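>>> Quick one, structure for this:
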Amino acid sequence: MSSAFTPRVRWIIIGRDSDEHGTPRCQWCGGPVRIAPGEYSIQHVRARGMGGSRLADTGQPQNGTLVHGTGTTGCHGYIESHPVEAAERGFRIRQTQNPATTPMTLWDGRRVIRNPDGTLTPAA
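This next block holds a predicted model:
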């Protein structure tokens, strides 16, 4: 299984990370996201690493979240350059952690679990 997000999985994540009006929202800062090249990316919560990952869930909805920018710009760039803060909020997890059971604190303070089916559940 590929560690990249397929177009289908990308749209599942974008839909999940959109507000009640259908506006895609950056899950780090809450700002609206323009779905255009260079304007957004899907953050791999558990990094795929150099050359990809053999873990089956790496390219699945539970391992991704919508953010502004690229790996070096916007909120995605901020997450990459502030690994401790990103880990505290669940935007970066260790290779040994399961993205479907590791809580994430979203921009609005909600703590959620990202499910394999592309939904969110409140974290305990």
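>>> use CA for all of it now, contacts and neighbours both
Noted.
>>> which residues are contacting stretch 65-85?
With Cα atoms under 8 Å, 6 or more residues apart in numbering as the test, stretch 65-85 has contacts from 13-14, 17, 24-29, 33, 38-45, 86, 91-92.
>>> how about it: buried residues?
Across stretch 65-85, burial judged by 16 or more other Cα atoms under 10 Å covers 65-71, 73-80.
>>> filter the contacts of stretch 65-85 to the buried ones?
Using 16+ other Cα under 10 Å, the buried ones in the contacts of stretch 65-85 are 13-14, 17, 24-28, 33, 40-45, 86, 91-92.
>>> let's see this one next to it:
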Amino acid sequence: MTVTAKVRKLVLERDNWSCVCCGQSVIGRPYSLQHRRAKKMGGSRLPWIDQPQNLITVLGSGTTHCHARMEARGADDKFKGYVVSEWPQIDPRLIPVEVATVDGRRWMWLTPDGGRALTPPADAEMAGCGIHVDFFTCDTCEGCKQCGPCGCELAAEWAREAS
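From the prediction side, this is the model:
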């Protein structure tokens, strides 16, 4: 599968022809449609891999600007929803993206029809933080592991430091 011209247009229009990370216009500049959940070299059979909820507009190529940074798959980019982990297999529409807008930075959910939503999908079970899906909730203390160390992780770290 590949990104169709129709999907490319939907994503660029949804992202206002700007990089979701830095907010700069991509018109007349090198840009990419970044797969939030990596496609991998052999492609993917996931039905949403080349769909709007898995694609974001980013400035640069795989070796320059915002796109190059994302290729490193860093923790900050995962937290902001620019990168979706390969495991567990979660539909990217359930993972919000921090988007640079003219009004500042906002959390938005990307929809399969090429739109954006300020609220999570109706079928999403949310963690206590209200931003991430329930999968990231610690079973013991119910803290969101995606937002930072949960209470259990903090207590374990304090215990290590005290010993």
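>>> picking up where we left off before, in helices, which of the buried residues of stretch 65-85 of the first structure fall?
74-80 (DSSP state H).
>>> what residue is smack in the middle of the first structure?
Thr65 (1.7 Å; Cα atoms, centre = their mean).
>>> Let me see the contact set for Asp91 of the second structure.
Trp48.
>>> separation between the residue opposite it in the first structure once aligned and Pro32 of the first structure?
The alignment partner of Asp91 of the second structure in the first structure, by TM-score structural alignment, is Asn98. Distance of Asn98 of the first structure to Pro32 of the first structure, given as Cα to Cα, to the nearest Å: 28 Å.
>>> still on that earlier bit, name the element the match of Asp91 of the second structure belongs to?
Assignment of secondary structure by DSSP states H and E places Asn98 of the first structure within no helix or strand.
>>> Equivalent analysis for Gly15 of the first structure, please.
Counting by DSSP H and E, Gly15 of the first structure is found in helix 7-16.
>>> The helix or strand that that helix is followed by vs the second structure, average offset?
Following helix 7-16 of the first structure in sequence order, the next helix or strand is strand 40-44 (DSSP H and E). On superposition with the second structure, the mean distance recorded for strand 40-44 of the first structure (mean Cα distance after the TM-score superposition for the first structure) is 0.4 Å.
>>> Strand 40-44 of the first structure corresponds to what range in the second structure?
Aligned using TM-score structural alignment, strand 40-44 of the first structure spans residues 31-35 in the second structure.
>>> Count the residues that sit near the residue mapped onto Pro52 of the second structure from the first structure.
Pro52 of the second structure maps onto Pro61 in the first structure, with residues paired by TM-score structural alignment. As a burial measure, Pro61 of the first structure scores 28 neighbours (other Cα atoms under 10 Å).
>>> list the contacts for Pro61 of the first structure?
9-10, 12-13, 114-118.
>>> wait, what's in contact with the residue nearest to it when sequence neighbours are not counted?
Leaving out its chain neighbours, the residue that sits closest to Pro61 of the first structure by Cα to Cα, 6 or more residues apart in numbering is Gly118, at 5.3 Å. Remark: with contacts taken as Cα under 8 Å, 6+ apart, Gly118 of the first structure is in contact with 12-13, 16, 61-62.
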